[in-house]
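Peer 1: can't give you the sequence, but here's the structure:
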């Protein structure tokens, strides 16, 4: 079917022409081979700020993290406009927002809101069997309702169930490993990097087929290790038989409030599937960024689902979850800065050996130019640990060629390595994946003394890195 381009930005472009922005409507992308690696400094600045400011200036960061992210975005856009023209800078901004950030944050907000309206109540006792069961359940549903949705649905009941236990930190840490990360390996709904891959053209069920075995291996090992560790704390360290009491003070029976959100969750899944299967061939040209009609319909409908959830969910359900907007607000502001500042990094990487990051190309490719799958797994994974896994996935997706159809076929093992590295190793640090932030914040609000940034790295280094060594050897 012939594709039609609708110049949605024509009137705005005319206005900008009159006001001194003469070339915005025909913004061009600079040659990645001509860009210096210095253009990646604002991107590095955003990520370093996320890692360092909460440690050295927590009060400042809590009140001004949005301003810090905006400052780094301007630190890229203003010099970029000076050297390449306002039209190019503006076109780059529009592309980063419309092509990647808006779909990403709209889906994340929908999942956060819908899952936050489902409240699980009742007397739950945090035994090793129950805790392992909750982690297994969250792992199973994470690919259906997203790591964000599954984490927001289950973290509060898990914390309530373990409210009277002395040792709870390991429960939350393994929850981050499994529910907030590895469990989301099997669909674009599961984890932000896979959704970005879906936006780039990767088929919806491609990861279901190609990551099933690595995901099963990682999750079974982690669940077994958690059960052994939790049993040690529960039976030997806490003398559970004599000291453990029901962690919920009332005698309410098990139940779920806000069940209407299950219907809305199904609507979210259907909308994402629709945008991947329905291809009307209509695009809107917004300052050089082509926005497909099916993506516009999906995002508008997801916003409607979010609003419906707010209207239809009983107040008691959100009150029972202590629902608030702080976690998603933090993610929205920080990721806006990340997606804007990563733009030149992606352009440089697309230049391959002709770009400033040729060293990375040589690291992940053999001398003959063929991809080295194990290196893609580790390079994507280790950078995902500290650079956030969603933009890191985009970086290596583009480094591997950026052509979804080719990567899904002849490059299938490479794309699987990139996908697994981004999803699995997003658990290596608090900044590796958006839900990690949220789970940590909710646990701390419930009185759990979560590990510091570097103490959490100690947990992941001891538990996850040896497991990933074996995973890379077995599958990549």
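Peer 2: Nice, I can see it. Note that the coordinates shown come from a computational prediction; the quantities given were computed from them, not determined experimentally.

Peer 1: going forward, measure contacts between C-alpha atoms and count neighbours the same way
Peer 2: Fine.

Peer 1: next SSE downstream of the lengthiest helix in the chain?
Peer 2: When the chain is scanned for its longest helix (criterion: DSSP state H), the result is helix 128-161. Using DSSP states H and E, the next helix or strand after helix 128-161 towards the C-terminus is helix 169-178.

Peer 1: contact partners of whichever helix or strand comes after that following helix?
Peer 2: Moving toward the C-terminus from helix 169-178, the next helix or strand (DSSP H and E) is helix 192-199. Taking Cα atoms under 8 Å, 6 or more residues apart in numbering as the criterion, the residues outside helix 192-199 that touch it are 100, 104, 185, 187-189, 204, 276, 389-391, 393-394, 397, 419, 422-423.

Peer 1: mind listing what's buried in stretch 248-256?
Peer 2: Residues of stretch 248-256 classed as buried: residue 248 (neighbour count, 16 or more other Cα atoms under 10 Å).

Peer 1: next one for the comparison:
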């Protein structure tokens, strides 16, 4: 797959070595707003997050336009919006819309065997319909299965660990950072072939830990019986909106086609050459989302608690992110000649080779508190930004970046979008979820030791 940069005819490159660190402030500002505003000013953020995003975008655009040639400004903006942002939002919207039309009904008994099986299925499903899609489809039936238990918080916490985060490791459909890598030229099946071992290692440990914790707590729930369950156990699980599974296959096929079909045809749009296969992919994704809206049985989305708010928030916030990240990427590409030379030194050995363990942890730590998609882009470019080299000689570095972004989004509620969504749904169902720092106590006690083992086994020099 050709990279967006190569698809841009006459793309006026921004000299990152000539930029000072002050140009990174709007990017830092939008990320800190996303991380802290929902915690410190939830009501204000809920009503004005779009205005906050626009503020930070304009904080970059206005002085950038005033101090640089108009050709560079126009080129950078159109490149970021048309080749990165638009395909990114179209895919997320399609997966969000289609998965929202799948309703799982029924209520099974939340035994350790059932819960572990549910988590395993959800972990696999996350790489097929995305972490957001899998989380929204499965969290409600899992909550119903455990709604009579005295201890059920751990079920939701491990669900966030596995289904909302680590499970999305195997395809660009699974988690937004990997789709951004796909747009940058990383092949579709590269993640599955190179990240399977790391993902499998982490998942098996976490499923085993969950089984032990759940079995211990289950033994103490002597009153967990169907007769007192507020939503009594039923024998069968039903699935409504099955047409959406076919539409999900259409989405997978469209993304695959865009990476393998190369007709050599492109259309000029605002100085860029948009390749035909990518245009066709986006049109198919839009068509699949619209088809889901028309073909899903009436009333199903309401029963599923479906609403457009989360997608609208993602669309507005990421518009600002993709704009404000322009100078950051340029400075990272300048490597030791740019403003981020100290960061380059931190992840690079004296002989110039990348330190994979540092890439894993630096990407992961930032992904824990900032959005993992732009964090992935930052370190992708810090490692050179050349997909051919990153899939080849620097493959272990790209694996480290990818694992850090996807895995460690689970370290806090704000690390990945589905985390907060699952928390809100669980609380509405009566689960007393831990606070922000209470959840981090779980992640530090369980996930961090697992990630240390991942580092020792896979990223040790």
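Peer 2: Yep, it's here. The structure displayed is predicted, hence computed values, not measured ones.

Peer 1: TM-score for the pair, please.
Peer 2: The pair, once superposed, lands on a TM-score of 0.93 when counted by TM-score structural alignment, normalised by the length of the second structure; 456 aligned residues with a Cα RMSD of 2.3 Å.

Peer 1: any quick PyMOL command for the buried ones out of the contacts of helix 192-199 of the first structure?
Peer 2: For the buried members of the contacts of helix 192-199 of the first structure, the matching PyMOL selection, counting by 16+ other Cα under 10 Å, is:
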select buried, resi 100+104+185+187+188+189+204+276+389+390+391+393+394+397+419+422+423
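
Peer 1: just the contacts of helix 192-199 of the first structure: which are in helices?
Peer 2: Secondary structure defined by DSSP H assigns 104, 276, 389, 390, 391, 393, 394, 397, 419, 422, 423 of the contacts of helix 192-199 of the first structure to helices.

Peer 1: which of those sits closest to residue 229 of the first structure?
Peer 2: Taking Cα to Cα as the measure, residue 423 is the one of these closest to residue 229 of the first structure, at 23.9 Å.

Peer 1: so the longest helix of the first structure matches what in the second structure?
Peer 2: Across the second structure, the stretch matching helix 128-161 of the first structure (TM-score structural alignment) is residues 112-145.

Peer 1: the matching stretch vs the first structure, average offset?
Peer 2: Taking mean Cα distance after the TM-score superposition for the first structure, the mean distance separating stretch 112-145 of the second structure from the aligned residues in the first structure is 1.3 Å.

Peer 1: buried residues in that stretch?
Peer 2: Along stretch 112-145 of the second structure, the positions that meet the burial threshold by neighbour count (16+ other Cα under 10 Å) are 112, 115-116, 118-120, 122-145.

Peer 1: any chance you could map the strands in the first structure?
Peer 2: With DSSP state E applied, the first structure shows strands at 4-6, 119-121, 255-257, 282-286, 289-292, listed in chain order.

Peer 1: now render those strands as TSV, adding distance to residue 220 of the first structure.
Peer 2: Compiled in TSV, those are given as follows (distance: least, Cα to Cα, whole Å):
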stretch	distance to residue 220 of the first structure
strand 4-6	48
strand 119-121	25
strand 255-257	28
strand 282-286	44
strand 289-292	39
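
Peer 1: now for those strands, which one comes closest to residue 321 of the first structure?
Peer 2: strand 119-121 (6.0 Å).

Peer 1: output the contacting helices and strands for the closest one.
Peer 2: Contacts of strand 119-121 of the first structure with other secondary structure elements, assessed using 3 or more Cα pairs under 8 Å, 6 or more residues apart in numbering; DSSP states H and E, are made with helix 128-161, strand 255-257, helix 315-320.

Peer 1: run through who's touching the last one.
Peer 2: This points to helix 315-320 of the first structure. 116, 117, 118, 119, 257, 258.

Peer 1: now swap in the shortest one and tell me
Peer 2: When contacts are taken as Cα under 8 Å, 6+ apart, the neighbours of strand 255-257 of the first structure outside the stretch itself are 117, 118, 119, 120, 121, 122, 314, 316, 317.

Peer 1: residue 330 of the first structure: neighbour count?
Peer 2: The number of residues packed near residue 330 of the first structure is 16, by other Cα atoms under 10 Å.

Peer 1: kindly report the same for residue 311 of the second structure.
Peer 2: Burial of residue 311 of the second structure, expressed as a neighbour count using other Cα under 10 Å, amounts to 15.

Peer 1: can you check residue 358 of the first structure too?
Peer 2: By the criterion of other Cα under 10 Å, residue 358 of the first structure has 16 neighbours.

Peer 1: how about residue 412 of the first structure?
Peer 2: Applying the criterion other Cα under 10 Å, we find 18 residues in the vicinity of residue 412 of the first structure.

Peer 1: before we move on, what about residue 213 of the first structure?
Peer 2: Under the neighbour criterion other Cα under 10 Å, residue 213 of the first structure is assigned a count of 12.

Peer 1: same question for the one 4 residues further on.
Peer 2: Other residues lying near residue 217 of the first structure total 14 when counted by other Cα under 10 Å.

Peer 1: residue in the second structure paired with it?
Peer 2: By TM-score structural alignment, residue 217 of the first structure lines up with residue 201 in the second structure.

Peer 1: ok, now how distant is residue 444 of the second structure from residue 385 of the second structure?
Peer 2: Using Cα to Cα, to the nearest Å, residue 444 of the second structure is found at 31 Å from residue 385 of the second structure.

Peer 1: also residue 40 of the second structure?
Peer 2: In this view, residue 40 of the second structure and residue 385 of the second structure are 35 Å apart by Cα to Cα.

Peer 1: tell me if I'm right that residue 426 of the second structure and residue 156 touch.
Peer 2: Yes: with contact defined as Cα atoms under 8 Å, residue 426 of the second structure counts as touching residue 156 (7.4 Å).
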